[in-house]
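Trainee: Pasting the sequence and the predicted coordinates here, then a few questions.
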Amino acid sequence: MEFTIKPLSPALDSAECLILPVTGSSLPAVTAELDAALGGRIGELVTAGDLAAKAGSTLTLLLSGALAAKKAILVQAGEDEQSLLAAARAAARALAGLNPASATSYLAHAAGKKSARSALAQAFVQALITEQYRPDSWKSEKDTPRKLAQMQLSCAKKGDIAELESGLAAGLALGHGMNLTRELGNAPGNVCTPAYLAEQAQQLARENGLKCQVLEQAELEALGMGSFLAVARGSAQAPRLIVLEYRGGKKAQKPVALVGKGITFDSGGISLKPGEAMDEMKYDMCGAATVLGTFRAVAELGLPVNLVGVIPTCENMPAGNALKPGDIVTSMAGLTIEVLNTDAEGRLILCDALTYVGKYQPEVVIDIATLTGACVIALGHVTTGLFANDDALADALLAAAKTSDDKTWRLPLFDEYHEQLKSNFADLANIGGRPGGAVTAACFLSRFTKDYRWAHLDIAGTAWKSGAAKGATGRPVPLLVEFLRQYPAGK
């Protein structure tokens, strides 16, 4: 898709589809221009209530043969910046539904501030790129292809071009990063194995000037990663520890570290999951996919940060040699863990990765994991759960969540919850029972993060959708990229 940015006139625009803003019951000047060319038709429709007053509402018009354009999408932009961003996302979805070969967005004409124009362009382009994605890599007959080849962003004057260019670059990078995360998440478990994830990370590194190291079984044994290796034991697929490095900051700047859970298929192990919807356990590597998608976006944007990514990846399968309930394993940190449920395996691989990442002396560590069904019960499929041992880090992540509209909510890590993880036979148990399951899982991880500032994102409810729209969402790539864009101000 080719993007161009310049001042344009809707009455003379030859693009197949035009996107025009409406603010409340009034028409911005650019929309009024087209309305005049149509003999007041747009104004009549708005007055009659054909376009709902809610921000993001859309109405598609077939235009008169006297005009070069064939269709117009009217978008209710509302009265504030957040409403305008919602309108931009809705416009991208409506445009994808029409599937034209060329289009022009005039939404920037409704933005008053420079920052609003940049944010609007980012929101529109990000949504447009993610709408282009088709999960049809394994279909013999592909889904209907997107035809959009020419996309123009119109601005009121040439002085606005720089703001739109900034938003365009950010939107493209985010869209590309999210789509990589979605493609990896949607890949079937017989394709997306630990070895495959490692290959994808190596390819990403080659294409974007990153450093990539892949540690295999013998090296993990030498490091003493007994907890991670215990989870991998029941699978025919060998585990991998993937390490990525991006150096965009000053040499002396401590890195931000992202740790992503990479269970490429989770059967539950000996504590076998119910059969219903078990196919969705291919999504248990969405934390790993998020790390790769975030690196993709950060590299494209060239952000001035140093970034380390650590991905422990394996399968959790039942077998004669698989980890059993009641087994005790020794973590890389030296803590012994009584495994009361083998389906609480994500924390068992993450704890060793969280110990390993300390070698980089990170400024902060953020782990991303489809960790607990309890978080889905607490927050549903709308909001990511956030836990942190540092208030400033939590505040920075929440601010990034608000800016990116990647909804996130902080949950507690009170000392009292640690009581549930006590074991009669080991230093701690891997589960704390049903009450506060998302919290006790985070408390477990916190036992391995005492040497640095740390946050945990439980994305079990937000990493993918079920039902007719089944598929990976690409979250929380927008949250993490926005956090890194604000860094180090947000550290």
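Mentor: Ah, there it is. Numbering: from 1, shown residues only.

Trainee: When you work out contacts or count neighbours from here on, use the C-alpha atoms and nothing else.
Mentor: OK.

Trainee: Now do the buried residues in the biggest helix by length in the chain.
Mentor: Scanning the chain for the helix with the most residues, using DSSP state H, yields helix 161-186. Going by neighbour count (16 or more other C-alpha atoms under 10 Å), the buried part of helix 161-186 is 161, 163-186.

Trainee: Which elements pack onto that helix?
Mentor: The helices and strands touching helix 161-186, judged by 3 or more C-alpha pairs under 8 Å, 6 or more residues apart in numbering; DSSP states H and E, are strand 2-6, helix 114-132, helix 286-301, strand 471-472, helix 477-486.

Trainee: could you redo the last one with a cut-off of 7 Å?
Mentor: Judged by 3 or more C-alpha pairs under 7 Å, 6 or more residues apart in numbering; DSSP states H and E, the packing partners of helix 161-186 are helix 114-132, helix 286-301, strand 471-472.

Trainee: Out of those, which is closest to residue 447?
Mentor: If you check each of the helices and strands packed on helix 161-186 against residue 447 by C-alpha to C-alpha, helix 286-301 wins as the nearest, at 20.0 Å.

Trainee: now the closest one and helix 161-186, what's the angle there?
Mentor: Angle between the axes of helix 286-301 and helix 161-186 is 150 degrees (criterion: axes from the mean of the first three to the mean of the last three C-alpha atoms, to 10 degrees).

Trainee: So in the protein, which strand runs the longest?
Mentor: Among all segments of the chain classified by DSSP state E, the strand with the greatest residue count is strand 306-316.

Trainee: can you list contacts of the helix or strand just after it?
Mentor: Counting by DSSP states H and E, the next helix or strand C-terminal to strand 306-316 is strand 328-330. For strand 328-330, the external contacting residues (C-alpha atoms under 7 Å, 6 or more residues apart in numbering) are 226, 227, 336, 337, 338, 339, 426.

Trainee: also this one, for the comparison:
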Amino acid sequence: MEFSTHSTASLHQIKTAALALGVYADGMLSPAAELIDRASNGAVREVVKSEFRGRPGSTLVLRALAGVTAQRIVLVGLGKQAEYGARAHAAAEQGFAAYLVSAQLSEGVSTLVANPYADSTVRARARAAAIAAGGAAYHYDATFGKPDRDARPKLKKITQVVERGDASQAQAGLREGGAIANGMELARTLGNLPGNVCTPTYLGETARKLGREFKSLKVEVLERKQIEALGMGSFLSVARGSDEPPRFIVLRHTPPKPAGARKAATKEGAGPVVLVGKGITFDSGGISIKPAATMDEMKFDMCGAASVLGTFRALAELELPFEVVGLVASCENMPSGKANKPGDVVTTMSGQTVEILNTDAEGRLILCDALTYAERFKPSAVIDIATLTGACVVALGNVNSGLFSKDDALADALLKAGRESLDTAWRMPLDDAYQDQLKSNFADIANIGGPPAGAVTAACFLSRFTKAYRWAHLDIAGTAWRGGKDKGSTGRPVPLLMQYLLNQA
């Protein structure tokens, strides 16, 4: 989708199929709506009084308004003026884009980005608008035998109206938001694809395609023999139960630097930020098999990997000026004669041994080796992203991702990025006292700690493999996808990760 800016006070003279105007729930009009109301001799205010309540994201369409060139005026609800903020703004932009999609229009003009609210900037509002528009226009039909081509959105362009002095900041925000929306689209599609299509091999090929598309990306996809040579016994123990071969994907974003320039560093330090994604492309639970009722949703167990690939697509498009590394450990978790059994002991890449008490706690078994591999990059920070525990869903539902870290500065930076991107996280405890639940009589560590504090003990397990660097863990089991009638991948936490990286720049 194309995003552009338009600087003018003559809104009533803009030629477009649809012009969006903000209206507050208390009947107050945004400045742009006031201009159109005057041009139409009070027609907007009259409609607002009689039939539009201004709920966030709601829309009402006025056609052929006298004195206005636009074919349609789309009134978009902003909620109560006193409560108008980032979420209401994003809902309004998404509501307008959703209307454009439903009406099968190819373009529209929005004035909403110019509506300020506390602690906002034109750039941030434009970024949020582009992300919201991309989300509204997302459409999945990759595995339909006869896709309804008429159902595919025709939306190609949204123009944002801004003050002349704000144009450059708005354009920067739209470019950032557009890239993030593209990354979310990739992450959502990977998550939505079924497990017989989106295999570890498919994820590896997707990474290679990104490497061919963006010159700043170097991609290496390791196969079983190479993974064995690294000593990733824990990862391979999970992969052993499936006929699908495992893949270990390494992505490196290294932007070109001008001659004589020093290597760009993030605020975290000189080393690269490393993103580590869990890529279980289907999780049956293994021998500790899951209930059948919603097992189909276990195709989403690779959403951590999808978010890493989506984030790399976005950061490469934006040409972030510092190095970022992505690591994806990918395999299936299946029951077979070769699969892990409860009571088995495996040796990790770090040399630590693990007693497998439950084969459905496999995500941590592949991540621990990836986290050990991350040491070789001497990272400034490592963030792993995983649909790790049902316990996190119980604790936080589908609103916040779970954030675990002993590094206060890193945790605060991620929480801030979540608030700014509306892709929020909630910090969970990581006290050493929880480590006692992982004691084993037969290995250095058990892979589960029992029912109490399941999300916490999973994070405690991972922490054993992160002593060499600053580390944070995002448990996205409740936020990476939705179930029920709206079943599908959300693309989270690509916005959070990208906002964190943008803030580092």
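Mentor: Noted; the coordinates are in hand. All values derive from a computational prediction rather than experimental measurement.

Trainee: Work out the TM-score between the chains.
Mentor: Both chains were compared after superposition, and using TM-score structural alignment, normalised by the length of the first structure their TM-score is 0.95; 486 aligned residues with a C-alpha RMSD of 1.9 Å.

Trainee: so how far does the longest helix of the first structure sit from its counterpart in the second structure?
Mentor: On the superposed models, the aligned residues of the second structure are on average 0.7 Å from helix 161-186 of the first structure, with distances taken as mean C-alpha distance after the TM-score superposition for the first structure.

Trainee: now for whichever helix or strand comes after that helix, which elements pack on it?
Mentor: Downstream of helix 161-186 of the first structure, the next assigned helix or strand under DSSP H and E is helix 194-208. In terms of contacts (3+ C-alpha pairs under 7 Å, 6+ apart), helix 194-208 of the first structure is packed against strand 211-215, strand 240-247.

Trainee: Any idea which of the ones you listed gets closest to residue 11 of the first structure?
Mentor: When these are compared for distance to residue 11 of the first structure using C-alpha to C-alpha, the nearest one is strand 240-247, at 46.8 Å.

Trainee: and that closest one, which stretch of the second structure?
Mentor: Counterpart in the second structure of strand 240-247 of the first structure, with TM-score structural alignment as the criterion, is residues 247-254.

Trainee: quick one: contacts of that stretch?
Mentor: By C-alpha under 7 Å, 6+ apart, the residues outside stretch 247-254 of the second structure that reach it are 200-201, 204, 216-224, 316, 322-331.

Trainee: just the buried members of these?
Mentor: Using 16+ other C-alpha under 10 Å as the burial test, the contacts of stretch 247-254 of the second structure include 200-201, 204, 216-219, 221-222, 316, 322-331 as buried.

Trainee: so of the contacts of strand 328-330 of the first structure, which ones are in helices?
Mentor: If you go by DSSP H, the contacts of strand 328-330 of the first structure have 226, 227 in helices.

Trainee: Which one of the contacts of strand 328-330 of the first structure is nearest to residue 38 of the first structure?
Mentor: Sorting the contacts of strand 328-330 of the first structure by distance to residue 38 of the first structure puts residue 227 at the head of the list, at 68.8 Å, by C-alpha to C-alpha.

Trainee: per the alignment, that closest one corresponds to what in the second structure?
Mentor: Using TM-score structural alignment, the partner of residue 227 of the first structure in the second structure is residue 234.

Trainee: how much space between the aligned partner of residue 323 of the first structure in the second structure and residue 171 of the second structure?
Mentor: In the second structure, the residue paired with residue 323 of the first structure according to TM-score structural alignment is residue 340. Distance of residue 340 of the second structure to residue 171 of the second structure, given as C-alpha to C-alpha, to the nearest Å: 52 Å.

Trainee: next one: residue 420 of the second structure
Mentor: Counting by C-alpha to C-alpha, the gap from residue 420 of the second structure to residue 171 of the second structure is 18 Å.

Trainee: returning to that earlier point: pretty sure the match of residue 323 of the first structure is touching residue 358, no?
Mentor: No: under the criterion of C-alpha atoms under 7 Å, residue 340 of the second structure makes no contact with residue 358, lying 9.1 Å away.

Trainee: Which of the two has more residues huddled nearby?
Mentor: Just comparing residue 340 of the second structure and residue 358: by other C-alpha atoms under 10 Å the higher neighbour count belongs to residue 340, 28 against 21.

Trainee: ok, back up a step: average offset of the longest strand of the first structure relative to the second structure?
Mentor: Relative to the second structure, and after both are superposed, strand 306-316 of the first structure has an average distance of 0.6 Å to its aligned residues, where the measure is mean C-alpha distance after the TM-score superposition for the first structure.

Trainee: For my notes, confirm residue 35 of the first structure occurs in a helix.
Mentor: Yes: according to DSSP: H, G, I helix; E, B strand; the rest coil, the state of residue 35 of the first structure is that of a helix.

Trainee: what residues are up against it?
Mentor: Shown here is residue 35 of the first structure, whose contacts under the criterion C-alpha under 7 Å, 6+ apart are 41, 42, 43.

Trainee: What lines up with the last one in the second structure?
Mentor: Spelled out, it's residue 43 of the first structure. Aligned counterpart of residue 43 of the first structure in the second structure: residue 45 (TM-score structural alignment).

Trainee: so how far is residue 441 of the first structure from the closest residue in space to residue 341 of the first structure that isn't next to it in sequence?
Mentor: Residue nearest to residue 341 of the first structure in three dimensions, not counting chain neighbours: residue 325, with 5.4 Å by C-alpha to C-alpha, 6 or more residues apart in numbering. Residue 325 of the first structure sits at a distance of 17 Å from residue 441 of the first structure (criterion: C-alpha to C-alpha).
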